[in-house]
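A.B. asks: next comes the sequence, and after it the predicted model I'd like to discuss.
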Amino acid sequence: MTPKSGILLLLSCVSAIAAVGCVFELSSGQPELGSTTTTAILLGSIPLTALFFWIAVQDTRANMK
């Protein structure tokens, strides 16, 4: 694993944690940041999680050759 892959995996984990937190906030009924902001964070963090993970895997595969 390269430092770039590690940072991308870290970003993927952070965005996944943000998504889970948003789900819990929205399910509580009273999100601290408001429903609109929390929903926007949720909708942004889901594709970012997948994107960061995919880029990290691609970088690792490229450096294995």
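C.D. replies: That came through, no problem. Residues are numbered from 1 along each chain as shown.

A.B. asks: switch to C-alpha atoms for all contacts and neighbour counts from now on
C.D. replies: Will do.

A.B. asks: and the spatially most central residue of the chain, what does it touch?
C.D. replies: The chain has S15 as the residue nearest its centroid, 2.2 Å off, counting by C-alpha atoms, centre = their mean. By C-alpha atoms under 8 Å, 6 or more residues apart in numbering, the contact list for S15 reads S45, I46, L48, T49.

A.B. asks: let's bring in a second model and compare:
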Amino acid sequence: MNVITPKSGLFLACSCISAIAGVGSIFELTSGQPDLGTQTTAIILGLSIPLTALFFFVAVKDAKANLNK
């Protein structure tokens, strides 16, 4: 039984992308000279952490809602 819908798949993809952005930001900040600057990279990191969790939570919630149908 397939419970993933296009909507939950999109949310899961957004979660993956924001997680990758967060990990990349950590590497950039620890390198000493971020390509986008320290402030911009820190903002990306600060936004990517809650967005990753939010998108993942919404994807799981949507998949669970479709499981009961």
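C.D. replies: Perfect, I can see it now. Since the model is a prediction, treat every value here as computed from it, not as a measurement.

A.B. asks: trace S15 of structure 1 over to structure 2, please.
C.D. replies: For S15 of structure 1, the aligned position in structure 2 is S18, judged by TM-score structural alignment.

A.B. asks: for T52 of structure 2, what are its contacts?
C.D. replies: Applying C-alpha under 8 Å, 6+ apart to T52 of structure 2 gives the contacts C14, S15, C16, S18, A19.

A.B. asks: how far away is the first one from N68 of structure 2?
C.D. replies: It stands for C14 of structure 2. Remark: distance between C14 of structure 2 and N68 of structure 2 (C-alpha to C-alpha, to the nearest Å) = 24 Å.

A.B. asks: and these two? Which one has more around it.
C.D. replies: Applying other C-alpha atoms under 10 Å to C14 of structure 2 and N68 shows that C14 carries more neighbours, namely 18 against 7.

A.B. asks: that one reaches L54, doesn't it?
C.D. replies: No: look at C14 of structure 2 against L54 with C-alpha atoms under 8 Å: they stay out of range, at 9.7 Å.

A.B. asks: thinking again about what came up before, distance to V20 of structure 1 and secondary structure added to the contacts of S15 of structure 1, as TSV?
C.D. replies: Below are the contacts of S15 of structure 1 laid out as TSV (distance: C-alpha to C-alpha, whole Å; DSSP: H, G, I helix; E, B strand; the rest coil):
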residue	distance to V20 of structure 1	secondary structure
S45	9	helix
I46	9	helix
L48	13	helix
T49	11	helix
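
A.B. asks: the one helix or strand C16 of structure 2 maps to: which residues count as buried?
C.D. replies: Here C16 of structure 2, judged by DSSP states H and E, is contained in helix 6-31. Of the residues in helix 6-31 of structure 2, 8-9, 11-16, 18-19, 21-22, 25-26, 28-29 count as buried by neighbour count, 16 or more other C-alpha atoms under 10 Å.
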